[in-house]
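Undergrad: can't give you the sequence, but here's the structure:
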């Protein structure tokens, strides 16, 4: 299936202005910007996907073309990454069976996460959107809880039904659990990985909908699909020993750099 991978990136950010251009040092000691690391992660995805960076900012566009990325300029009216992906698809003229949103703040996204989404949508024509979820071990869950205790908004958690249909996503840690878990022990909490695979029809419809109350409260773009009754399926993926985290706050930089080194990523 013809696949387009879009990496949406914007410069302004309430929590971390200029985040896409933040330098991150990897295993070899080489410093690369967040957007370049996310682009390199996209290039690792199997298949013959086209990879583009979508932005409305000249600084990000210049940096991206500088390291060899294809750039699609979008408007400054996009309210989130999904709307930016929709604009990018329209600007490119369509022609794709699946569009992947690989958010520019997730350089640790393994290629098999994206490959699992594309395979799932290909095998289940009823699904309109797919997104990966990763079962937290005790170490990851404690990281979530530590962030919340410190008043930081960290990663997002997901709950879904037996059929894997998404029920809710939250920046709070859900579902509630009262017990302690060992560092490597599996927990009932799932970390939502900020990657999406869309049918082009669902992606094209998205910008026409106004954000609902849940999306506005949580600040989570995927809730617009749930509030509109769109079939969004959660695909459980495995880390295979690779650490995963998104860069949400300045405090995440040393955590991400340590994980890049642990994963052996240059």
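TA: Here it is on my side, so go on. Only a predicted model underlies this, so the values are computations on that prediction, with no experimental measurement involved.
Undergrad: contacts, neighbours, all on C-alpha from now
TA: Will do.
Undergrad: so the nearest residue to residue 81 once chain neighbours are set aside is in which element?
TA: Once flanking residues are discounted, residue 81 sits nearest to residue 8: 5.4 Å by Cα to Cα, 6 or more residues apart in numbering. Following DSSP states H and E, one finds residue 8 within strand 3-9.
Undergrad: ok, and here's another one to check against it:
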């Protein structure tokens, strides 16, 4: 089964313009851009046939080609990363069995998250898209709640049924819990990891579907699949004591750098 990883990246982010080119300093003091760190994370994934950066911006193209990435130029009309992945796959001529969307703001994504994700999609023929979920510990849940209290959009949470079919994703913290948890204690809240694995037929159909009210309200691209009756598989992954966070706001930069320092990641 052939696997393509696409790293969609745009410069004109409404919340954080120029985010893919923001520098992150690792444990040894080496500073690399967010897009380079995401590309390096993709290189560690086993069983992958090709990795490309998909962008509509010449600055990102120049930076990506500068550190050795293959770049596919896509339209500025793409409204989200899934649409950009669909266009990139088509531009490359298609033919891949699984297309993985490794969003360019998640450089701490461990390789086994993606490996487990692809394996989960392979084992679930009824699913047309799969995405990882990670059970929150008390510290992560506290971070989510603090972001919301401060009016910031932090991580996304997910709820799913007994077969791991997604019921909903939200930028609010769901399900509601009034309990308080110790820093390392497991909680009933699952962090949605911003990676997707698509079957090519569903990915190709996606740009032609209308944006529904839930996708518009939440700003979450995966909801378009659900609003069109497509099964989204949530694959639970194990952090293996590794910290994970996405870069959503400028305030996340020092948080990510501190995590890399603690984990000794360069």
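TA: Received the coordinates, thanks. For clarity, every value in this text was computed on a predicted model and none was experimentally measured.
Undergrad: contact partners of the strand holding residue 8 of the first structure?
TA: For strand 3-9 of the first structure, contacts defined as Cα atoms under 8 Å, 6 or more residues apart in numbering pick out 20, 35, 38-39, 42, 48-56, 60, 81, 84-85, 88, 96-104.
Undergrad: Can you classify residue 211 of the first structure by secondary structure?
TA: coil (DSSP: H, G, I helix; E, B strand; the rest coil).
Undergrad: where exactly do the helices run in the first structure?
TA: Under the criterion DSSP state H, the first structure contains helices at 34-43, 58-66, 81-92, 111-123, 138-149, 200-205, 213-218, 223-227, 252-262.
Undergrad: Check the second structure and tell me which residue is nearest its centre.
TA: residue 194 (2.0 Å; Cα atoms, centre = their mean).
Undergrad: Can you tell me the closest non-neighbouring residue to that one?
TA: Spatially, and ignoring its direct neighbours in sequence, residue 194 of the second structure is nearest to residue 103 (6.4 Å; Cα to Cα, 6+ apart).
Undergrad: quick one: that neighbour from residue 39 of the second structure, how far?
TA: Distance of residue 103 of the second structure to residue 39 of the second structure, given as Cα to Cα, to the nearest Å: 10 Å.
Undergrad: quick revisit: give the contact list for the residue nearest to the centre of the second structure.
TA: Contacts here follow Cα under 8 Å, 6+ apart; on that basis residue 194 of the second structure touches 102-103, 106, 131-132.
Undergrad: Can I get those in JSON lines including distance to residue 198 of the second structure and neighbour count?
TA: Output for these, formatted as JSON lines (distance: Cα to Cα, whole Å; neighbours: other Cα atoms under 10 Å):
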{"residue": "102", "distance to residue 198 of the second structure": "11", "neighbour count": "29"}
{"residue": "103", "distance to residue 198 of the second structure": "14", "neighbour count": "25"}
{"residue": "106", "distance to residue 198 of the second structure": "18", "neighbour count": "23"}
{"residue": "131", "distance to residue 198 of the second structure": "9", "neighbour count": "28"}
{"residue": "132", "distance to residue 198 of the second structure": "12", "neighbour count": "25"}
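Undergrad: Filter these by whether they're kept in the first structure.
TA: Shared with the first structure under both residues aligned by TM-score structural alignment, their matches' Cα atoms under 8 Å, the contacts from the contacts of residue 194 of the second structure are 102-103, 106, 131-132.
Undergrad: Please identify which of those residues is nearest to residue 146 of the second structure.
TA: residue 106 (20.1 Å; Cα to Cα).
Undergrad: tell me, which strand in the first structure spans the most residues?
TA: In the first structure, with assignment by DSSP state E, the single longest strand is strand 129-137.
Undergrad: Mean distance between that one and the second structure after superposition?
TA: Compared with the second structure after the fit, strand 129-137 of the first structure shows a mean deviation of 0.2 Å (mean Cα distance after the TM-score superposition for the first structure).
Undergrad: hmm, who's touching that strand?
TA: Contacts of strand 129-137 of the first structure (Cα under 8 Å, 6+ apart): 113, 117, 120-121, 158, 181-199, 202, 230-239.
Undergrad: repeat that with 7 Å
TA: With contact meaning Cα atoms under 7 Å, 6 or more residues apart in numbering, strand 129-137 of the first structure is reached by 113, 117, 121, 183-187, 189-193, 195-199, 231-238.
Undergrad: Also stretch 235-243 of the second structure?
TA: For stretch 235-243 of the second structure, using Cα under 7 Å, 6+ apart, the contacting residues are 113, 117, 120, 130-134, 259.
Undergrad: Which positions within it qualify as buried?
TA: 235-237 (16 or more other Cα atoms under 10 Å).
Undergrad: Just the ones in strands from the residues you listed, please.
TA: 235-236.
Undergrad: Now distance to residue 70 of the second structure too, for the buried residues of stretch 235-243 of the second structure, in a markdown table please.
TA: Formatted as a markdown table, those follow (distance: Cα to Cα, whole Å):
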| residue | distance to residue 70 of the second structure |
| --- | --- |
| 235 | 28 |
| 236 | 30 |
| 237 | 28 |
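Undergrad: Near residue 48 of the first structure, how many other residues are there?
TA: 11 (other Cα atoms under 10 Å).
Undergrad: again with the one 4 residues further on
TA: By other Cα under 10 Å, the residues close to residue 52 of the first structure number 20.
Undergrad: hmm, back to that, what's the most distant pair in the contacts of stretch 235-243 of the second structure?
TA: Going by Cα to Cα, the pair spanning the contacts of stretch 235-243 of the second structure furthest: 120 and 259, at 27.7 Å.
Undergrad: Pull the contacting residues for the aligned residue in the first structure for residue 22 of the second structure.
TA: For residue 22 of the second structure, the aligned position in the first structure is residue 22, judged by TM-score structural alignment. Residue 22 of the first structure makes contacts with 33-34, as judged by Cα under 7 Å, 6+ apart.
Undergrad: again with residue 1 of the second structure
TA: Applying Cα under 7 Å, 6+ apart, the residues near residue 1 of the second structure are residue 97.
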